[in-house]
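Asks: just to be clear, the model below is a prediction. Sequence and coordinates:
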Amino acid sequence: MPSIVTNGIRTHYEIHGSGPALIFASGLGGTGAYWAPQVEAFSNDFTVVTYDQRGAGKSEHPAGPYSIEMLADDLQALIAALHLDRPVLIGHSTGGAIGQCLAARAPHLLAGMLLYASWAKSDAHFNWCFRMRRALLEGTSLEEYVHGSALFLYPPEHVRTHAERLSPALLASVANFPARETVLHRIDAIMAHDASAQLAKIQVPVWVVCAQDDILTPPYQSRLLAEGIPGAQLQVVAQGGHSFSETETDTFNRIVLAFLSRIGLAHTDLPVIEARS
C-alpha cells in the first residue's frame, strides 16, 4: 500500500482499476481493507480508491483530539493529492459522516455520494452504544473488545452461522490494533458529530442506504439523513446489520451499481433497485 503526506500526516491508500473514480471511506475501524469485496467487484470498470484514516491501519496515528471535520480535511487533501476528478464517495458509518461534512463544504468536489449505515447527529441510543464500546475498550482485553464490538456490526444469524470464521479474524485484528487512546479519540469524534445544520448545503446526488436490522445506526437515522439532504433517495434492505456490505455483499454491490447507473457512470442490465425519496 503506497503512502502520501496529506493534511500533515502520512496516509496509506490503494488504487485499483481505471475509469470513473470511486473512493471508499470506512467506519470506526477506519481501514481500507474493509472494502476488499468492493475492490474486487468494481475495479474492472472503475478507479477504486481505498485508504486508512487518521488513527487507523498504516496511516499515522497522531495525538488527539480528533473530529469528523478533521477527518474530512484529511479526505479532501487526499482527493487533491491523488488528482481525483469528482470521485463518487461511498461512505460507511463514520465514512458517511466524513462525506456529509465534505460535500457540504465543497459541493463541487464529488460527483455523488452513497451514505451507508450512517447518521447525521448523535442521539441517546447512539451514545449509549458507544458508551458501552468505550467501556469495553477501557475495561477489558482487546480480544473481548473486538468480539463485543462485533455484536453491533453483525446480525445474530450471521454471528451464529459464521462464528468459526469471524472469531479468528477478530482475534487476528488485535495484532495490528491501534493504541487504545487513539481509538478513544476516534470514538469521541463520532459521538460529537452533528451535521444536521449542514445537510441542506449538500447539492450532489445522494443515495442513503441501510439495513432494517442495523442496531448501531437504525433505519430512522438513515431516514433523517435522507430527509435532510435535498433530493436524497433512501434504500432500506431487509437484513445484513451495520456491516451489510460484508454480510450481504451481492445486495450491497447491486445497490452501488444501481446508484452509479442512476448518475450516469455505469450501465447495468441488472434490475435497478428502486430507492425511496
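Replies: In hand now; what should we look at?

Asks: going forward, measure contacts and count neighbours with C-alpha atoms only.
Replies: Will do.

Asks: name the element the nearest residue to residue 7 once chain neighbours are set aside belongs to?
Replies: Among residues not flanking residue 7 along the chain, residue 74 sits closest, at 5.6 Å (C-alpha to C-alpha, 6 or more residues apart in numbering). Assigned by DSSP states H and E, residue 74 belongs to helix 68-81.

Asks: follow the chain on from that helix and name the next helix or strand.
Replies: Of the helices and strands lying after helix 68-81 in sequence (DSSP H and E), the nearest is strand 88-92.

Asks: quick one: the next helix or strand after that next one to helix 68-81, angle?
Replies: As assigned by DSSP H and E, the chain's next helix or strand after strand 88-92 is helix 94-105. Inter-element angle recorded for helix 94-105 and helix 68-81: 80 degrees (by axes from the mean of the first three to the mean of the last three C-alpha atoms, to 10 degrees).

Asks: identify the residues contacting helix 94-105?
Replies: Helix 94-105 is contacted from outside by 24-28, 30, 68-69, 71-73, 76, 89-91, 109-110, 113-120, 190, 193, 195, 198-204, using C-alpha atoms under 8 Å, 6 or more residues apart in numbering.

Asks: please enumerate the helices of the stretch 101-250 of the chain.
Replies: 124-139, 142-153, 156-173, 180-192, 219-228, 244-247, 249-262 (DSSP state H, counting those that start in this stretch).

Asks: buried set for the longest one?
Replies: In this case it means helix 156-173. 158-159, 166-167, 170 (16 or more other C-alpha atoms under 10 Å).

Asks: got those residues as JSON lines, with distance to residue 144 columns?
Replies: As requested, those are exported to JSON lines (distance: C-alpha to C-alpha, whole Å):
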{"residue": "158", "distance to residue 144": "19"}
{"residue": "159", "distance to residue 144": "15"}
{"residue": "166", "distance to residue 144": "13"}
{"residue": "167", "distance to residue 144": "11"}
{"residue": "170", "distance to residue 144": "10"}
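
Asks: alright, now check it against this:
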Amino acid sequence: MPSLDVNDTTLYYEDEGTGPALLFLHGWGTSGRTWGAQLPDFTRDHRVVTVDWRGCGRSARPVRGNTTSGVVSDLVALIGALRLDRPVVVGSSIGGAFATELALRRRELTGGVVPVGAPGYWPSTEAQAELVAALRRDRAGTVADWVPGWYAPGTAPALIDWTIRQILDSGVYIDEHQATADGYDPRPTLPGLQVPIHYLHGELDTAIPVEVPRTCAALTPGAGVSVIAGAGHMPHQERPERFNAVLRAVLPGMARAERMVPAARMVPAAR
C-alpha cells in the first residue's frame, strides 16, 4: 500500500501515469476513491496523484492537525516527497479550499487550482454549530440525513450510500473542519492569487450555491467558472463525462498562463 509519513501522520496515496501532474483532493470524510471516474481518462496523458488526506479513507486518523493549515502542510510535504512539478490541484468541496490555500501560501508549488463545489465563504456560524452538535449526538443518522442533499435529484441511491459509508468509516476528529468552517473566508486574499484558477460547480448544488464561485471568481484576476448542468455538489461523480470534458478544456489555458508568469512572481511565497 503506497503511504507517506508526514507531520506525525501517515497518508495513503496513489500515483499513476506520466505527463503534466494533477493532484486530486477529495471532500470532507470521503477518500481518493471519489475520483475513480477521472483516473482512466487522465492517467493516459498526465501523472495523476490522489491522496486520502489525514483522518480520511485509508490514511491515519490523528487527533491533531485536522485544520486547513494542517492539511496544507501535509500537501506541501507530499508534493516535495513525490517530486511533483507544480501540479494543477483539483479539489472537491473542502478539498477545493485546501487547494486554494495551498496556492495562496505556496504559489511556487502549484501550477493551477480547480475548486469543485468549493465552499469559499459560504457556511454560516449557526448552521455549522448545529451540524457539529448533531454529529456528536448521532453521527450515523446525521450523515445519512445530510449526504443525500449533496446530490442532484435522480442520483443513483448506490452512489449516495457509498458516500455515506466512506464518511462513517473516516475518523471523528475531522469534525474539527466543520466546527471551524464558518471562520473561513478567502475573499480578502483572492485578488492576490498568483496562479491560474478555474471554478467547476454543479448547477443544482444546494450545499454551496453557484453564486459562491461566481463571487470568488469576480475577485480573482483571470479566474473562470464552468457550471456542470444537471449536477449537484459532486459533479465529478454525478456527470463524470461532462466534468472530464470541461476539466480537459480548462487545463491547456492553465498551462499557458503558467508559462506567462513573470520571473519575479516565481519567488517562493513567505510562510
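Replies: Okay, I see it. On a predicted model such as this, the values are computed, not experimentally measured, just so you know.

Asks: would CSV of the helices of the stretch 101-250 of structure 1 with distance to residue 47 of structure 1 be doable?
Replies: Output for the helices of the stretch 101-250 of structure 1, formatted as CSV (distance: least, C-alpha to C-alpha, whole Å):
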stretch, distance to residue 47 of structure 1
helix 124-139, 34
helix 142-153, 28
helix 156-173, 27
helix 180-192, 28
helix 219-228, 27
helix 244-247, 19
helix 249-262, 13
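
Asks: could you confirm residue 48 of structure 2 falls within a strand?
Replies: Yes. Assessed with DSSP: H, G, I helix; E, B strand; the rest coil, residue 48 of structure 2 lies in a strand.

Asks: show me what contacts it?
Replies: With the criterion set at C-alpha under 8 Å, 6+ apart, residue 48 of structure 2 makes contact with 14-18, 21-24, 39, 42.

Asks: swap in 6 Å and give it another go.
Replies: 15-16, 21-22 (C-alpha atoms under 6 Å, 6 or more residues apart in numbering).

Asks: and it, how far from residue 259 of structure 2?
Replies: Distance of residue 48 of structure 2 to residue 259 of structure 2, computed by C-alpha to C-alpha, to the nearest Å: 21 Å.

Asks: residue 105 of structure 2 too?
Replies: From residue 105 of structure 2 to residue 259 of structure 2 the distance is 20 Å (C-alpha to C-alpha).

Asks: so these two - more neighbours on which side?
Replies: residue 105 (19 against 10; other C-alpha atoms under 10 Å).

Asks: distance check, the residue lying closest to residue 85 of structure 1 once chain neighbours are set aside against residue 43 of structure 1.
Replies: In space, and not counting its chain neighbours, residue 85 of structure 1 is closest to residue 21: 7.2 Å by C-alpha to C-alpha, 6+ apart. Separation of residue 21 of structure 1 from residue 43 of structure 1 (C-alpha to C-alpha): 10 Å.

Asks: which one of those two is surrounded by more residues?
Replies: Comparing residue 21 of structure 1 with residue 43 by other C-alpha under 10 Å, the one with more neighbours is residue 21, at 24 against 18.

Asks: surely that one and residue 47 touch.
Replies: Yes. Judged on C-alpha atoms under 6 Å, residue 21 of structure 1 makes contact with residue 47 at a distance of 4.5 Å.

Asks: residue 197 of structure 2: neighbour count?
Replies: 28.

Asks: looking for the alignment partner of it in structure 1.
Replies: Alignment note (TM-score structural alignment): residue 197 of structure 2 maps to residue 206 of structure 1.

Asks: its match contacts residue 113, correct?
Replies: Yes. Between residue 206 of structure 1 and residue 113 a contact is recorded at 4.9 Å, counting by C-alpha under 6 Å.

Asks: which among the buried residues of helix 156-173 of structure 1 gets closest to residue 85 of structure 1?
Replies: residue 170 (35.9 Å; C-alpha to C-alpha).

Asks: what about the residue lying closest to the closest one once chain neighbours are set aside, neighbour count?
Replies: Leaving aside its sequence neighbours, residue 170 of structure 1 sits nearest to residue 146 (C-alpha to C-alpha, 6+ apart; 6.1 Å). Residue 146 of structure 1 sits with 20 neighbouring residues when counted by other C-alpha under 10 Å.

Asks: please say which position in structure 2 residue 146 of structure 1 maps to.
Replies: By TM-score structural alignment, residue 146 of structure 1 lines up with residue 143.

Asks: residue 184 of structure 1: how many residues sit nearby?
Replies: Residue 184 of structure 1 has 18 neighbouring residues, counting by other C-alpha under 10 Å.

Asks: residue 146 of structure 2 too?
Replies: 12.

Asks: do the same with residue 148 of structure 1
Replies: 15.

Asks: dump the residue contacts of it.
Replies: Going by C-alpha under 6 Å, 6+ apart, residue 148 of structure 1 touches no other residue.

Asks: ok so residue 5 of structure 2 is a helix residue?
Replies: No. Judged by three-state DSSP, residue 5 of structure 2 forms no part of a helix; its state is strand.
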